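1. Structure, please.
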Amino acid sequence: MGDCEQVRLHGAWLSPFSCRVIWALKRKGIAFEYIEEDLSNKTPMLLQYNPIHQNIPMLLHTGKSIYESMIIIKYIEEMWSHTPLLLADPYERVIAHF
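-> Next comes the predicted model:
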């Protein structure tokens, strides 16, 4: 199980992609620190851990950065397997995406 105390999410309240990750973290009951990014004046931490793309959302977990909301959600799903976000049956999972 992952160390919840070391989870930080950099996002912006207007971003639906940030909201998607917030929802996943809350749904799983994962404690996290939220850092609101001003996209015109990005924090040094965002620039340090995401120097190429410099985009949000960005998840920091145990000093490792993950970006792109769907990739972050896949990471969350695999790292914290309790309370699955996705259905177990492949057909039902595809229908839920529709």
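2. going forward, measure contacts between C-alpha atoms and count neighbours the same way
-> OK.
3. Let me see the contact set for residue 64.
-> Each residue near residue 64 by CA atoms under 8 Å, 6 or more residues apart in numbering is listed here: residue 49.
4. Proceed likewise with the subsequent sequence, for comparison:
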Amino acid sequence: MVISGIYIETIPGQAYKAAEILAEINGVEVHHIEDDYKIILTIEAESINRSYEIAETFKPIDGILTICLAYSNFEEEPAYQNADVDR
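-> This is a model prediction of the structure:
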């Protein structure tokens, strides 16, 4: 499981509308909206690639200006589970 924290800025006055759309995306949880232009959310996905694919779906949402990855926890990422640690 990969968990990514995302910060999004929208056109002022459009955060709540964008957050409603974002919250409907599987794996996305909206945690906070501030000043009606800032959104904090997390993405939970099976892999890094899937997390990236989910974030890519944010781009066409009306009002979204900036999407920033704040953190990512991928200790259970399948690619890392198979890595040779005895090098």
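5. Just give the TM-score of the two.
-> Laid over one another, the chains give 0.29 as their TM-score (TM-score structural alignment, normalised by the length of structure 2), with 44 aligned residues with a CA RMSD of 3.8 Å.
6. where exactly do the helices run in structure 2?
-> Using DSSP state H, the helices assigned to structure 2 run over residues 15-23, 48-56, 78-81.
7. Out of those, which gets nearest to residue 67 of structure 2?
-> helix 48-56 (8.2 Å; CA to CA).
8. can you pull the buried residues of the longest helix seen in structure 1?
-> Assignment by DSSP H gives helix 16-28 as the longest helix of structure 1. Using 16 or more other CA atoms under 10 Å as the burial criterion, the residues of helix 16-28 of structure 1 that qualify are 17-19, 21-22, 24-25, 28.
9. re earlier: just the helices of structure 2: most buried one?
-> Most buried of those, by mean neighbour count (mean count of other CA atoms under 10 Å): helix 15-23, with a mean of 18.
10. Quick one: list the elements packing against it.
-> Here helix 15-23 of structure 2 touches strand 28-34, strand 38-45, going by 3 or more CA pairs under 8 Å, 6 or more residues apart in numbering; DSSP states H and E.
11. 7 Å - rerun?
-> Packing partners of helix 15-23 of structure 2 (3 or more CA pairs under 7 Å, 6 or more residues apart in numbering; DSSP states H and E): strand 28-34.
12. picking up where we left off before, just the closest of the buried residues of helix 16-28 of structure 1 to residue 95 of structure 1, please.
-> For these, the nearest to residue 95 of structure 1 is residue 24 (19.0 Å; CA to CA).
13. How about that closest one, nearest residue that isn't a chain neighbour?
-> Leaving out its chain neighbours, the residue that sits closest to residue 24 of structure 1 by CA to CA, 6 or more residues apart in numbering is residue 73, at 6.7 Å.
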